[in-house]
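Asker: requesting a structural model of the entry that follows:
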Amino acid sequence: MSTVTTDEPAGYVLTLDCPETPGLVHAVTGFLLEHHGDIVELKQFDDVRGGHFFLRVHFTVGADHADPGAAALQDAFAPLAQRHTMRFELREATARRRVLVMVSKFAHCLNDLLFRSRIGELPMEIAAVVSNHPDHRALVEWHGIPFFHVPVTRETKPEAEAHLLELVDRFEIELVVLARYMQILSDDLTRELTGRAINIHHSFLPSFKGAKPYHQAWERGVKTVGATAHYVNSELDEGPIISQQVREVDHSYSPEDLVAAGRDTECRALSNAVKWHCEGRVILHGNRTVVLL
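Answerer: Presented below is the predicted three-dimensional model:
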């Protein structure tokens, strides 16, 4: 994981969830006080129905005190986390997650991610791009990013997925982004990537799953089209939803018009989901997500 210079205060981001009990915010802020932490932003959500607590806090270490580093803070926080059965992540606020993007024929989401990453809008480093077609090699390599053409057929799918996991390990990938990658991942691969793979579906889920959703939408005479970014799981287009975007349309739109209208919603939904994940704002809880904005 690399770091990037921003105008925001440096420091750390702590994201956690645990069963709801009294005094959790007091416990976390007390830990920060003990370690000379100054809170920049704190977001929390109490799921009263489910009895679960979610929190994200961005903090800095006071200028008058030595910065202990992320590893030392993680070790210091671990006993408190264990006491409250917390899942937690503590990382440098300026860290950029290493991302592998997968794409097929349609390039708009890939191009959007490449551009946003290049200008520093997304806190990530695209370490590699994988495609089952060779079409986008020149675009990707223009950005100075390695491109891997990995064809997939029914017979070669196990080998292709093994190659993908080898690339994930080789490039120390933290997040896989399916930017209109039009191959269905195997159950084994989706289990391996649980919580660290995001897909963009060109439809406003749960409506119009599978192939040609905009054509399905046109046949139903929809008045909005949209896109859904979600975590990948073993159920096709059923993973926990992170971000959705919609756009109004009307009866005059052809199926091709709906496809064109949907492209912007796809790019925005996916870039939002990737950004929020990389910033530690998304907490996966069962088949749902909590996004602390």
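Asker: C-alpha from now on. contacts and neighbour counts both.
Answerer: Fine.
Asker: break down the stretch 51-200 of the chain into its strands, ranges please.
Answerer: Counting by DSSP state E, counting those that start in this stretch, the segments of the stretch 51-200 of the chain that form strands are 52-61, 87-92, 95-103, 124-131, 147-149, 175-178, 197-201.
Asker: give me the contacts around the second one.
Answerer: Strand 87-92 is touched from outside by 10-18, 70, 73-74, 81, with contacts defined as Cα atoms under 8 Å, 6 or more residues apart in numbering.
Asker: cool, and the longest one?
Answerer: Here strand 52-61 makes contact (Cα under 8 Å, 6+ apart) with 9-20, 35-47, 67, 93, 280-281, 283, 290, 292.
Asker: quick check on those residues: which are buried?
Answerer: Buried subset of these (neighbour count, 16 or more other Cα atoms under 10 Å): 10-20, 35-39, 42, 44, 67, 93, 280-281, 283, 290, 292.
Asker: follow-up on the earlier one: looking at the contacts of strand 87-92, which are in helices?
Answerer: 70, 73-74, 81 (DSSP state H).
Asker: quick check: residue 272 touching residue 243?
Answerer: Yes: counting by Cα atoms under 8 Å, residue 243 is a contact partner of residue 272 at 6.6 Å.
Asker: between these two, who's got more neighbours?
Answerer: For residue 272 versus residue 243, neighbours defined as other Cα atoms under 10 Å are more numerous around residue 243 (21 against 17).
Asker: just checking, the more buried one touches residue 231?
Answerer: No: using Cα under 8 Å, residue 243 makes no contact with residue 231, being 10.1 Å away.
Asker: related to what we said a few turns ago, and the contacts of strand 52-61, which of them are in strands?
Answerer: The strands, defined by DSSP state E, take in 12-19, 37-47, 283, 290 from the contacts of strand 52-61.
Asker: could you tell me the angle between the host helix or strand of residue 259 and strand 197-201?
Answerer: Counting by DSSP states H and E, the element that carries residue 259 is helix 255-278. With axes from the mean of the first three to the mean of the last three Cα atoms, to 10 degrees applied, the angle from helix 255-278 to strand 197-201 works out at 160 degrees.
Asker: output the contacting helices and strands for helix 255-278.
Answerer: Other elements packing on helix 255-278 under the criterion 3 or more Cα pairs under 8 Å, 6 or more residues apart in numbering; DSSP states H and E are helix 108-118, strand 197-201, helix 213-219, strand 224-231, strand 241-248.
Asker: how far off centre is the last one?
Answerer: How far strand 241-248 lies from its chain's middle: 15 Å, per Cα atoms, centre = their mean, to the nearest Å.
Asker: which residues sit against that strand?
Answerer: 204, 223-231, 261-262, 265-266, 268-270, 272-273, 282, 288-289, 291.
Asker: another sequence for comparison is provided below:
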Amino acid sequence: MSDTSYILRIACEDRPGIVAAVTSALASRNANIVESNQFWDRQTNQFFLRIAISTPADIDKSQIELTLGPAVDRFNMKLKVQDLSRRPRIIIMVSKFDHAMLHLLYQIKVGWLDAEVAAIVSNHEDARKIANQEGIPFHYMPVNRENKAEQEAALADLVKESNAELIVLARYMQVLTNEFSTRFFGMIVNIHHSFLPSFKGAKPYHQAYERGVKLIGATAHYVTPDLDEGPIIEQETERVNHSMSAEDFVATGRDIEARVLARGVKYHLEGRVMLNNHRTVVFTS
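Answerer: Below you'll find the predicted structure:
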């Protein structure tokens, strides 16, 4: 029988014996460890462990959780088991700037991103043509002050109905409500066109131009009720100079945004991101 692959993510207070307890339990199920990453945060004394395993095909997710039960109880672990045989489903949200969305769709098409796009959601009609070309359901949800709660309720229903595991804000230029951001915390990744924490909010490239910065960047982060302050997953910068206009900053930034968002989504989907209060632990290799 062929093997089945899983990703285990474990977080708990650091104590001796954690890795031994986990790996011994896995060995009892003939699980083979193909990748292992760990990190001890000295300030919080929290231990983070990510293990990729392959198991005989007759070992399912519930059996793995049952096998690790004694270790989970002993160390008061938070355990997440991800079945890699199931392709994760995502919802992409976009407004008028579609470069980050197009890059995501391309990386999915060539197999670098292992995901299925359950829907494209937009507050404009511009992306409908692309969705139709790709055979992806398109949902037009115009947003204003009067209907924001109603539209977010419809979005929440869509997440449930489509079994989506991640919402990707690919230059979606609307601020989600505190209620929605809290409800789906850890399930919404945004690309902000700035190297946070600098230049939050609207028109960050123009803010950077006015300040005469020499580096601009982009940040993929989880969405929280605090605007542009969610835990950071991935960032990148590129050098600019005095001869460039604000429009040159924007053009340079488009490429950075697309790359950073794709990497951030990839890290999340592969279970490489673990939340550590307001920060993240990202096991990139």
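Asker: about what we covered before: and which of the ones in helices among the contacts of strand 87-92 of the first structure is nearest residue 131 of the first structure?
Answerer: residue 70 (34.9 Å; Cα to Cα).
Asker: what do we get in the second structure for that closest one?
Answerer: Mapped onto the second structure by TM-score structural alignment, residue 70 of the first structure lines up with residue 61.
Asker: quick one, what contacts its match?
Answerer: Residue 61 of the second structure makes contact with 81-83, according to Cα under 8 Å, 6+ apart.
Asker: go with 7 Å
Answerer: Listed by Cα atoms under 7 Å, 6 or more residues apart in numbering, the contact partners of residue 61 of the second structure are 81, 83.
Asker: for residue 187 of the second structure, same thing?
Answerer: By Cα under 7 Å, 6+ apart, the residues touching residue 187 of the second structure are 165-167.
Asker: go with 6 Å
Answerer: Residue 187 of the second structure makes contact with residue 166, according to Cα atoms under 6 Å, 6 or more residues apart in numbering.
Asker: now do it against residue 146 of the second structure, distance only.
Answerer: Taking Cα to Cα, to the nearest Å as the measure, residue 187 of the second structure falls 25 Å from residue 146 of the second structure.
Asker: ok, residue 16 of the second structure next?
Answerer: 55 Å.
Asker: map residue 141 of the second structure across to the first structure for me.
Answerer: When the first structure is aligned by TM-score structural alignment, residue 141 of the second structure is paired with residue 150.
Asker: for its match, what are its contacts?
Answerer: So residue 150 of the first structure contacts 131-132 (Cα under 6 Å, 6+ apart).
Asker: hang on, the earlier thing: so the helix holding residue 259 of the first structure corresponds to what in the second structure?
Answerer: Against the second structure, helix 255-278 of the first structure falls on residues 246-269 (TM-score structural alignment).
Asker: give me the mean deviation of that stretch from the first structure.
Answerer: Superposed on the first structure, stretch 246-269 of the second structure shows a mean distance to its aligned partners of 0.6 Å (mean Cα distance after the TM-score superposition for the first structure).
Asker: now do the buried residues in that stretch.
Answerer: Those would be 249-250, 252-269, for stretch 246-269 of the second structure by 16+ other Cα under 10 Å.
Asker: quick one: contacts for the counterpart of residue 181 of the second structure in the first structure?
Answerer: Alignment note: residue 181 of the second structure maps to residue 190 in the first structure; criterion TM-score structural alignment. By Cα under 6 Å, 6+ apart, residue 190 of the first structure lies in contact with 233-234.
Asker: could you check how far residue 190 of the first structure is from residue 200 of the first structure?
Answerer: Going from residue 190 of the first structure to residue 200 of the first structure by Cα to Cα gives 15 Å.
Asker: my guess is residue 107 of the second structure contacts residue 113. True?
Answerer: Yes: using Cα atoms under 6 Å, residue 107 of the second structure makes contact with residue 113 at a distance of 5.4 Å.
Asker: pick out whichever of those two has more residues nearby.
Answerer: Set residue 107 of the second structure next to residue 113 and count neighbours by other Cα under 10 Å: residue 113 wins out with 19 against 16.
Asker: tell me the contacts of residue 11 of the first structure?
Answerer: Applying Cα under 6 Å, 6+ apart to residue 11 of the first structure gives the contacts 59-60, 92-93.
Asker: mind running it again at 10 Å?
Answerer: By Cα atoms under 10 Å, 6 or more residues apart in numbering, residue 11 of the first structure lies in contact with 37-40, 58-62, 67, 69-70, 91-95.
Asker: and for residue 261 of the second structure?
Answerer: By Cα under 10 Å, 6+ apart, the neighbours of residue 261 of the second structure are 100-101, 103-104, 168-171, 189-192, 218-221, 233-235, 267.
Asker: if we go to 8 Å?
Answerer: Residue 261 of the second structure is in contact with 100, 170, 190-191, 219-220, 234, counting by Cα under 8 Å, 6+ apart.
Asker: distance of it from residue 241 of the second structure?
Answerer: Relative to residue 241 of the second structure, and taking Cα to Cα, residue 261 of the second structure is found at 24 Å.
Asker: which position in the first structure pairs with residue 214 of the second structure?
Answerer: Match for residue 214 of the second structure (TM-score structural alignment): residue 223.
Asker: quick check, its match in contact with residue 258.
Answerer: No: no contact is recorded between residue 223 of the first structure and residue 258 when judged using Cα under 8 Å, the distance being 10.3 Å.
Asker: about what we covered before: I'd like the helices and strands packed on helix 255-278 of the first structure laid out as JSON lines, including distance to residue 99 of the first structure.
Answerer: Below are those laid out as JSON lines (distance: least, Cα to Cα, whole Å):
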{"stretch": "helix 108-118", "distance to residue 99 of the first structure": "10"}
{"stretch": "strand 197-201", "distance to residue 99 of the first structure": "10"}
{"stretch": "helix 213-219", "distance to residue 99 of the first structure": "27"}
{"stretch": "strand 224-231", "distance to residue 99 of the first structure": "14"}
{"stretch": "strand 241-248", "distance to residue 99 of the first structure": "17"}
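Asker: closest to residue 136 of the first structure out of those?
Answerer: Nearest of these to residue 136 of the first structure, taken as Cα to Cα: helix 108-118 at 9.1 Å.
Asker: many thanks, we can stop here.
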